[in-house]
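Q: next comes the sequence, and after it the predicted model I'd like to discuss.
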Amino acid sequence: MTAAALAGPGAGLSRAAGPAAPPPPDPARQEAALTMARRILLTDADHRDLTLDYLKLLTGRQRLRPGAAREVLVVGAGVAGMVCARLLVAAGHRVRVLEANRSRVGGRVKTFRGDLWQDPRLHAEAGAMRIPSSHVLTLALADHLSVPRRPFHLVDVPPSPDLASGDARVVYRSWTGEEFSTGSAPAYTAPKGLGGRLVHVNGQTVSKAAYAADPRPVNKSFGWDSGQTAAAAFDRALDTARAYTMVRNGDGSWSDKPIDQRVTGMAQLLYDLDGYSLLRYLQESEGWSDAQVQAVGTLENLTSRLSYGFLHSVFDASDINPAVTYFEFSAGTDALTEALAKDLPIERGRVVTRVRFDDGGVTVTAEPETGPEDEGCEGAIGGDRCEYRADAVVLAVPYAALRHVDFAPLLPYGKRRAIAEIKHDTAHKVLVEFTERWWEWDESTWRAKLGADYRPAPHGDAVPAVGGGCVSDEASRFVYFPSHPSDDGAPGGIVLAAYNWAEDALRFDSLTPADRHTEALDHLAGLFGERIRRYATDRHVSQSWLRNRWALGEAVIETPGQLLSLGPHVPAPVADRLFFAGDHCQPRYHAWIAGAIASGVEAAVQLTGG
């Protein structure tokens, strides 16, 4: 396929914008669309399956192309940097990793554990917490590193100890006909949700099961008189986008088109819709009213990102929905990053401030870190500078961080624009510890526990369950419960009492940590009753990724137009000396561990020539 094969803008939209003829094709935009389509689908001009290639590299079944050993600096000991470093070390290169954070590795993989909690057996995730079963790069790498996993339940399920296992082999069937597998364990099938978690909007509180059975009362509270669930409405709205790369089957399901048609379709989708925000797409392409946008946006966690590029929501919809099977790492997500870090030469507390490159190599200047990574940030970089010389450097840090690095000579203009302009979103979590796992109790257990102090739950009898979460239109927005009955025999557990993104997260970012805890616990008590307070400890933690001095945000979520105008420049190497990695470099998997892994492998392949 050539870029010139693409039609003009709007060719695939379901609703015509008017009788005016479309503008003539834009060759530069067509080329960018084709480039980004291949990146999203992890393929190349020859339609090779790069996911399959990366799986083999990550699990040692294939090696990087041999060549002369190079001195390589990797800046950033997050997932992307450490994946890249491990592959380069295995290929015989001399590698050193510089990490700004002096206390830990892992980047936005961060597990709160130990003395932070009253019960040190507990742990909870500040960052990455779930892995969709379709993210085979993450699961295969974890299996290769012997990092155990178990199911993560996006919906509430009975608190059965039988659900504590769930390791399943990774199976990937390529469009080439080849199959990759990590073993012979049976596939894991997630149980059906109970529907007992709550929906709290516009002063109404109902269970998710009740909403699914009769959505109209809740929908009408927004002014949207519909008997369709918000999830079903949004899923149907994505059919216009799906039709570019998939075909609808007779039973209503969708199947991928052949890879050449998928690349063509994805490029056309990008050409047509990269300039659309989610709000514009829903209103102009799908004809949604403001009331429907608000109803579906509130219930499906879309309102805070309505102004962002539409295509991120297309990709996220296949990763975050109740029909998807998920896993978590049994000992915490940082078990993966600790396994990656093992035996790597990592220097922590090294903040890169300057990068100079020429025909002879690269010189990197780093300064010591002082102070914490979050909140107070009373520390500052400074002190004795270190200089490192290398043949090549892999910059595996967020582009927001590169804004504070001095490059000489100047980076290419497109790269500088991407560093300065690409949108970094934010996310916020508030985690609260409880001495007992009250979410696993029915009303009879509550009566036995409280005795004369017993009061009924405010919104119906308690449904014993693990996993799943509640949705609310209040500031906390989303609540998630632990997916398993216990951690190492601990009687209590940690609830993600507030989880929000984008504008919703900014409202929490501005509060003090104590105020965040108060608001999140008040919201939880409003949903489940004041009786839960007696089991809350004084331990709580909040994580603002925007206020983390090394992350500078949660992840890249492009605004309309950025995927094509900036996207091709993000991963591009410079002068065969500077290479780039991080989930921001992989447009299909922004904000996911899989994106960091794929970009780390890609950077290693670029550096070694294959």
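A: Nice, I can see it. Remember, it's a predicted structure, so these values are computed and weren't measured experimentally.
Q: please make it C-alpha for all contacts and neighbour counts, starting now.
A: OK.
Q: what ranges do the helices span in the stretch 501-610 of the chain?
A: For the stretch 501-610 of the chain, helices defined by DSSP state H, counting those that start in this stretch occupy the ranges 502-509, 513-528, 562-565, 593-608.
Q: hey, which of those helices is tucked in deepest?
A: Sort the helices of the stretch 501-610 of the chain by mean neighbour count, taking mean count of other C-alpha atoms under 10 Å, and helix 593-608 sits at the top with a mean of 25.
Q: for that one, packing partners?
A: If you count contacts as 3 or more C-alpha pairs under 8 Å, 6 or more residues apart in numbering; DSSP states H and E, helix 593-608 packs onto helix 50-58, helix 79-90, helix 136-144, strand 578-580.
Q: got a list of contacts for the first one?
A: Read it as helix 50-58. Helix 50-58 is contacted from outside by 42-44, 62-64, 87, 136-137, 140-141, 144, 172, 174, 180, 598, 601, using C-alpha atoms under 8 Å, 6 or more residues apart in numbering.
Q: quick check on these: which are buried?
A: 42-43, 63-64, 87, 136-137, 140-141, 172, 180, 598, 601 (16 or more other C-alpha atoms under 10 Å).
Q: could I get those residues as JSON lines with distance to Leu98?
A: Listed next are the buried ones among the contacts of helix 50-58 as JSON lines, based on distance: C-alpha to C-alpha, whole Å:
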{"residue": "Leu42", "distance to Leu98": "28"}
{"residue": "Thr43", "distance to Leu98": "31"}
{"residue": "Arg63", "distance to Leu98": "24"}
{"residue": "Leu64", "distance to Leu98": "22"}
{"residue": "Leu87", "distance to Leu98": "16"}
{"residue": "Val136", "distance to Leu98": "28"}
{"residue": "Leu137", "distance to Leu98": "24"}
{"residue": "Ala140", "distance to Leu98": "26"}
{"residue": "Leu141", "distance to Leu98": "22"}
{"residue": "Tyr172", "distance to Leu98": "34"}
{"residue": "Phe180", "distance to Leu98": "34"}
{"residue": "Ala598", "distance to Leu98": "20"}
{"residue": "Val601", "distance to Leu98": "18"}
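Q: second structure follows, compare the two:
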Amino acid sequence: MLALSTFYPDNLYKQICEVTVLSRNINRRQFIKSVLLTSGAVALASKVGVKNAHALGNVSVIVVGAGIAGLGAAHMLRKHGAKVTVLEAKDHTGGRLLTDWSMGAPFEVGAGWIHGPSSDNPSKQLADAVNAQYVVTDDENAVYFDLDGYEYDDDEVERIVDAWEGVLDHIDRTYEVNDHRSLLQAIKDYRPAYLEDPGIMWAFSAFTEFSKGGSIEKLSAPLFNWDEAFDGADVVVTSGYDEILKPLKEGLDIKLSHVVTSIDYSADEGVSITTDQGTFEADYCICTVPLGVLKANKISFEPELPGDYRQSIENLGFGSVTKLALKFEEPFWDIETQYFGITTEPKGRWNYWLSYRTFSDENILLGLSVGDYALKADQMSDAEMVEDALAVLRTVWEDDVTKPIDVLATHWSTDPYTLGAYSFPRPGNRKSDFDDLGEPVADRLFLAGEHTIFDYAGTTHGAYMTGLRAAEYIIDEEG
């Protein structure tokens, strides 16, 4: 097993961002190449960790949230000698990274894929460190069906994908970054007939709304596709995605079921954090709660966060993706096919399905609702959700669809400690609305999480990188 110190150089985040900027200047649509290796971060990390093991011996930090951002920050600070306490509202660690094994195969309640699993991807590095097992999900191994349940032929699939890609290319070529149009408006302006084409609308939903966590009505046309990605075909972690968190948690003081209600940073030095189980004081606070919690003002800040922070929190998009795992006694679908795309109405309704039989022995279909329909699905009971999803499956497999023997479902937008899945850029947003949220407040309060980094918003590696960034600010301040 690799030493975990390999992943915690003091200047990791700065080096990643410098290489990212260079990459975008070359071609912002290309995947980043050799981010960590180019910076030399991996080679230097273990030496830095040993040298600074006690540099923060007199420093105390409260980390709010035990997701990958919070755990990454806490682990790095503890390695440097700080006294760290992690406060988590839920009764488990992981936040939006949690694996459920009750069906006999990993159901990822939150993050489900490592996106761009190259050796440069920090999440992939963490997964490699725990000897994780992977299976590549092959986007080409897919069958698509129309509204009536008939399979699209190859020519029709090509037409749909070409139309989808054509809109993306048109936006890239012609839109300025400050254009306030939504993606829906961009489609309407470019090819209005596309809005009446069920197949093309399916592509924008199943591909784009799923990827970004928001509906095309709410996505910024110039910004939704401006972010960065690591190289490589996406993988699922068949040994359980949340295993990557175990080394990060080791030795940490994590207090579960502690709901933070206020963060007071009004004193000249230090912070005071109030929970439903008492008050905690420290020199610094790193707040990694999801954007939805900030939007709902679940935590009060004293003094209020600066106006530009509050404006960004209000303006950024925060959507949902609803997952439904259905386990059957026997498969009624082609077990060699990995993905099934089903054109549905309304848009976003259980329109993409992943077959577990392509990487496990369990007869599980994982259905996805995305865009605005995910918000509707989250409001359903599990029983209502199952009936809704089975109705979609029956348009294709008719009476062959049997009653599931086990069910698991997510409801991210109604979870009081998340209130959504991940962030996205809305019309009128700027990249800085994300990135500036990660800047220190009064040099002792820091926000972190996937919503504080534009280039990697909505990803585990993005969230993790922001945790390291916040920790690095403290290390630099005390250094």
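A: Yes, it's here. Here the structure is a predicted model, which is why all the values come from computation and not from measurement.
Q: would CSV of the helices of the stretch 501-610 of the first structure with distance to Gln283 of the first structure be doable?
A: As requested, these are arranged in CSV below (distance: least, C-alpha to C-alpha, whole Å):
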stretch, distance to Gln283 of the first structure
helix 502-509, 21
helix 513-528, 32
helix 562-565, 21
helix 593-608, 30
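Q: Leu410 of the first structure is nearest to which of the ones you listed?
A: Counting by C-alpha to C-alpha, Leu410 of the first structure lies closest to helix 562-565 out of the helices of the stretch 501-610 of the first structure; the figure is 19.6 Å.
Q: mean shift of the closest one relative to the second structure?
A: Taking mean C-alpha distance after the TM-score superposition for the first structure, the mean distance separating helix 562-565 of the first structure from the aligned residues in the second structure is 3.9 Å.
Q: so how far is Asn101 of the first structure from Pro368 of the first structure?
A: 10 Å (C-alpha to C-alpha, to the nearest Å).
Q: okay, those two: which has more neighbours?
A: Asn101 (24 against 19; other C-alpha atoms under 10 Å).
Q: which position in the second structure aligns with the more buried one?
A: By TM-score structural alignment, Asn101 of the first structure lines up with Lys90 in the second structure.
Q: so that match is in contact with His258, correct?
A: Yes: using C-alpha atoms under 8 Å, Lys90 of the second structure is in contact with His258, at 7.4 Å.
Q: mind jotting down where the strands sit in the stretch 201-350 of the second structure?
A: Ranges of strands in the stretch 201-350 of the second structure, per DSSP state E, counting those that start in this stretch, are 235-237, 253-255, 260-264, 271-275, 278-282, 284-287, 300-302, 317-319, 322-327, 339-342.
Q: kindly reformat those strands as a markdown table containing distance to Thr418 of the second structure and mean neighbour count.
A: Output for the strands of the stretch 201-350 of the second structure, formatted as a markdown table (distance: least, C-alpha to C-alpha, whole Å; neighbours: other C-alpha atoms under 10 Å):
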| stretch | distance to Thr418 of the second structure | mean neighbour count |
| --- | --- | --- |
| strand 235-237 | 23 | 21 |
| strand 253-255 | 18 | 18 |
| strand 260-264 | 13 | 20 |
| strand 271-275 | 17 | 20 |
| strand 278-282 | 22 | 15 |
| strand 284-287 | 13 | 26 |
| strand 300-302 | 16 | 15 |
| strand 317-319 | 10 | 26 |
| strand 322-327 | 13 | 25 |
| strand 339-342 | 28 | 24 |
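Q: which residue in the second structure lines up with Leu299 of the first structure?
A: Per TM-score structural alignment, Leu299 of the first structure is aligned with Ala203.
Q: contact partners for that match?
A: Shown in contact with Ala203 of the second structure (C-alpha under 8 Å, 6+ apart): 160-161, 164.
Q: which residue lines up with Gly67 of the second structure in the first structure?
A: Taking TM-score structural alignment for the superposition, Gly67 of the second structure sits opposite Gly78 in the first structure.
Q: what's the local residue count around its match?
A: Residues lying near Gly78 of the first structure (other C-alpha under 10 Å) number 26.
Q: ok, now which ones touch it?
A: 105-109, 337, 396-397.
Q: tell me the spacing between it and Arg197 of the first structure.
A: According to C-alpha to C-alpha, Gly78 of the first structure and Arg197 of the first structure sit 34 Å apart.
Q: same check on Val136 of the first structure?
A: 29 Å.
Q: and if you look at Lys342 of the first structure?
A: In terms of C-alpha to C-alpha, Lys342 of the first structure sits 40 Å off from Arg197 of the first structure.
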